[in-house]
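J.: I'll drop the sequence and a predicted model, then ask my questions.
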Amino acid sequence: MARRQRRFGRAGATVAAAGAALCAGLGACGCSGGGAAAQGAPGGDPVAVLRQAADRLVAAGSSQARTSMEMASGGTRVTIRGEGVYDFRERLGRLKVLLPPDPTGVSERRPITELLAPGALYMKNRGAGVPADKWVRVDTASLSDGNLVTGGATDPLAAAEVLRGTRTAVYAGRTEVAGARVRHYRGTADLSDAARGASAGNRNPLAAAAEGFATAEVPFDVYLDDEGRIRKIRHRFTFVNGRERDTVAVASTTLLYDFGAPVAVRLPDDADIYAGKIAEEPGGEN
């Protein structure tokens, strides 16, 4: 994790990290699924239900997605938002990610286009010395957070596969998310366990995250529809800022809807990928 921590600047550089993470290099525990914790929970043992949630998304094929990532460090809080589509079978997605305003207030940041692919994250309009017509490619297996934080949005399938490591869970009742009736579960997952149960493409990134975060234990809230599909999931991650040595709290929320939506993602050609040096912070020099 040291490598990623060095890239995270002072908290004003926001969780600079938030966006610097955009490639600069970047709860509640409850009881186990048995006994009282499972009483009144439709679908069976909550732990078993949640460990299968990613499979339900793959069966659904695709969806539209909205993401929100909130970071807090040293009294500074920033939010990064994204919107797009994701193909759970092909593990391909496209998001438009909106960074918070420039800390200096001098300029607005343009939306970043992100392409999510097996083993890779591509970003356009990255800034930090990258030409506007070029893409930045990041090998997600090399990221110490497993790309759960780096892109400013958690890959929707990776978010679901964190639940494969569910250790404790409680059924918290019925509610509604974006017009859909859902079942609310609350619990904790272990990233090491999640990595062992994940699909081949997410196994190494989740294992890296288990080592890279301050703790491998991830509290979550998740909302499933009657078909067992995730409609909303919120994880809470923590890591240590390498420069300031303070704890950075990250809350990542993914909202999924319009299942079966068409997804067309064309990955960049090699000639369109930037191979030069990237400034350490957005807007910085090469």
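T.: Received, thanks.
J.: alpha carbons only for contacts and neighbour counts from here, please
T.: Noted.
J.: residues touching Gly61, list them.
T.: By CA atoms under 8 Å, 6 or more residues apart in numbering, the residues touching Gly61 are 87-89, 259-260.
J.: Recalculate using a threshold of 10 Å.
T.: By CA atoms under 10 Å, 6 or more residues apart in numbering, the contact set of Gly61 is 86-91, 259-263.
J.: how much space between the residue nearest to Pro111 when sequence neighbours are not counted and Ala172?
T.: Leaving aside its sequence neighbours, Pro111 sits nearest to Leu98 (CA to CA, 6 or more residues apart in numbering; 4.8 Å). The spacing between Leu98 and Ala172, counted by CA to CA, to the nearest Å, is 32 Å.
J.: What of His184?
T.: Going from His184 to Ala172 by CA to CA gives 5 Å.
J.: for Ala60, same thing?
T.: Note on Ala60: its distance to Ala172, by CA to CA, is 24 Å.
J.: again, but for Gly44
T.: Gly44 sits 14 Å away from Ala172, going by CA to CA.
J.: list the residues that contact both of the two?
T.: Ala38.
J.: And these two? Which one has more around it.
T.: Neighbours were counted for Gly44 and for Ala172 using other CA atoms under 10 Å; Ala172 has more, 19 against 13.
J.: my guess is that one contacts Arg186, does it?
T.: Yes: if you go by CA atoms under 10 Å, Ala172 and Arg186 touch, sitting 6.7 Å apart.
J.: Mind listing the shared neighbours of those two?
T.: With CA under 10 Å, 6+ apart, Ala172 and Arg186 have common neighbours 30, 221-223.
J.: Of the residues you listed, which is the most crowded?
T.: Of the shared contacts of Ala172 and Arg186, with other CA under 10 Å as the count, Tyr223 tops at 27 neighbours.
J.: adding another structure so you can compare the two:
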Amino acid sequence: MAEQQHRLRGAALAVAAVVGATALGGSLSGCSDGPADARTGDVDPVRAVRDASAVLSRAGTSKASTSMEMAAGGTRVTIRGEGTYDFRQRVGRLKVVLPRDASGAEEHRPITELLAPGALYMKNRGAGVPADKWVRIDTHTLVDGNLVTGGATDPAAAVELLRGASEVRYVGEAELAGVKVRHYRGVTDIARAAELASPQVRGALAAAAKGFATDAVPFDAYLDEAGRLRKVRHRFSYPSRGRTVAVASTTLLYGFGSPVEVRLPDPRDIYAGRIEA
């Protein structure tokens, strides 16, 4: 079993094998206990950001779009995902599209990902996995807790990560897809977020706290007037092949109340064989 888990971890990391260095811009300042200019009206920036997970749980479900930007060999690439997510059950379904090759041709069919507490299921994984089979990965065994590995940050993990926010300032109002939002910028701590996270997400974030180069994660978060997170962009420092690289992960949430249908694979449909490197 340990050998199989080792193989699965290696297979999952292959999805993010194109990780490379990418520039990070901007500086972060301010804190929650600062003067009045760190606040907007009666809204405490830290409290607003930390409460986003609870607000989304009350909202229930939403559509989600994800993107993960990185640089590889001097070329910036983006992995994109589309789907739906249930913030009460912590389950979702995404179709993840990998970058095209240099000639513009698709190198891989879109990967279907099912997200569930403690697990990531992947279909059309490639690497010797039959097309009709799923790969199952325990997210608490991944060095990044599936914040990076799957090519899309689990929406629940993305918002629960904000529970560890300790430096947040209000940037100002903005408009996102026709919706008025409040823009907050700050830094969150993975280890602190893991301590405060819901039980379904705690194991994955605890693994990430041990695996990332630093616990500090800069972010930009956009909340609507109801306090619902509409967009969050995290900038991770990710260890890969003996060096630290930067990955920017963005999650967009919209269409609240959309139906979410997730049927986890039958054990007979999960691939148990060797996965090619």
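T.: Received the coordinates, thanks. What you are looking at is a predicted structure, and each value in this text was computed from that prediction instead of being measured.
J.: what's the TM-score for these two chains?
T.: After superposition, the two chains reach a TM-score of 0.89 (TM-score structural alignment, normalised by the length of the second structure), with 263 aligned residues with a CA RMSD of 2.2 Å.
J.: coming back round to it: need the contacts of Gly61 of the first structure in CSV with distance to Gly146 of the first structure, can you?
T.: Formatted as CSV, the contacts of Gly61 of the first structure follow (distance: CA to CA, whole Å):
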residue, distance to Gly146 of the first structure
Tyr86, 18
Asp87, 19
Phe88, 18
Arg89, 20
Glu90, 19
Arg91, 15
Phe259, 26
Gly260, 27
Ala261, 26
Pro262, 27
Val263, 24
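J.: Filter these down to the buried ones.
T.: 86-88, 91, 259, 263 (16 or more other CA atoms under 10 Å).
J.: Sketch out the helices for the first structure, chain order is fine.
T.: Residue ranges of the helices in the first structure, as given by DSSP state H, are 2-7, 17-24, 46-51, 53-60, 156-161, 191-197, 200-212.
J.: Most tightly packed of those helices?
T.: helix 17-24 (a mean of 28; mean count of other CA atoms under 10 Å).
J.: who touches Ala131 of the second structure in this structure?
T.: 123-125.
J.: Could you report the neighbour count for Gly30 of the second structure?
T.: Around Gly30 of the second structure there are 17 residues (other CA under 10 Å).
J.: Also Glu83 of the first structure?
T.: 18.
J.: Chain neighbours aside, what residue packs nearest to it?
T.: Glu83 of the first structure sits nearest to Arg66 (CA to CA, 6+ apart), 4.4 Å away.
J.: Tyr171 of the first structure versus that neighbour, what's the distance?
T.: 24 Å.
J.: now swap in Arg186 of the first structure and tell me
T.: 7 Å.
J.: which residues do these two both contact?
T.: Contacts common to Arg186 of the first structure and Tyr171, judged by CA under 10 Å, 6+ apart, are 30-31, 46, 222-223.
J.: can you pull the contacts of the one residue sitting closest to the centre of the second structure?
T.: Nearest residue to the geometric centre of the second structure (CA atoms, centre = their mean): Thr153, 1.7 Å. Contact analysis of Thr153 of the second structure by CA under 10 Å, 6+ apart lists 66-68, 81, 115, 145-147, 159, 234, 249-251.
J.: need the shared contacts of Arg186 and Tyr171 of the first structure in TSV with distance to Gly74 of the first structure, can you?
T.: Below are these laid out as TSV (distance: CA to CA, whole Å):
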residue	distance to Gly74 of the first structure
Gly30	29
Cys31	33
Pro46	36
Val222	28
Tyr223	31
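J.: So which of those sit within strands?
T.: Residues of those located in strands (DSSP state E): 222-223.
J.: Could you work out the most separated pair of the shared contacts of Arg186 and Tyr171 of the first structure?
T.: Using CA to CA, these reach their maximum pairwise distance at Cys31 and Tyr223, which is 17.7 Å.
J.: burial of the closest residue to Asp139 of the first structure other than its chain neighbours, as a residue count?
T.: Sequence neighbours aside, Ala120 is the residue nearest to Asp139 of the first structure in space, at 4.8 Å (criterion: CA to CA, 6+ apart). By other CA under 10 Å, the residues close to Ala120 of the first structure number 16.
J.: List the contacts of Ala120 of the first structure.
T.: 92, 137-142, 147, 201.
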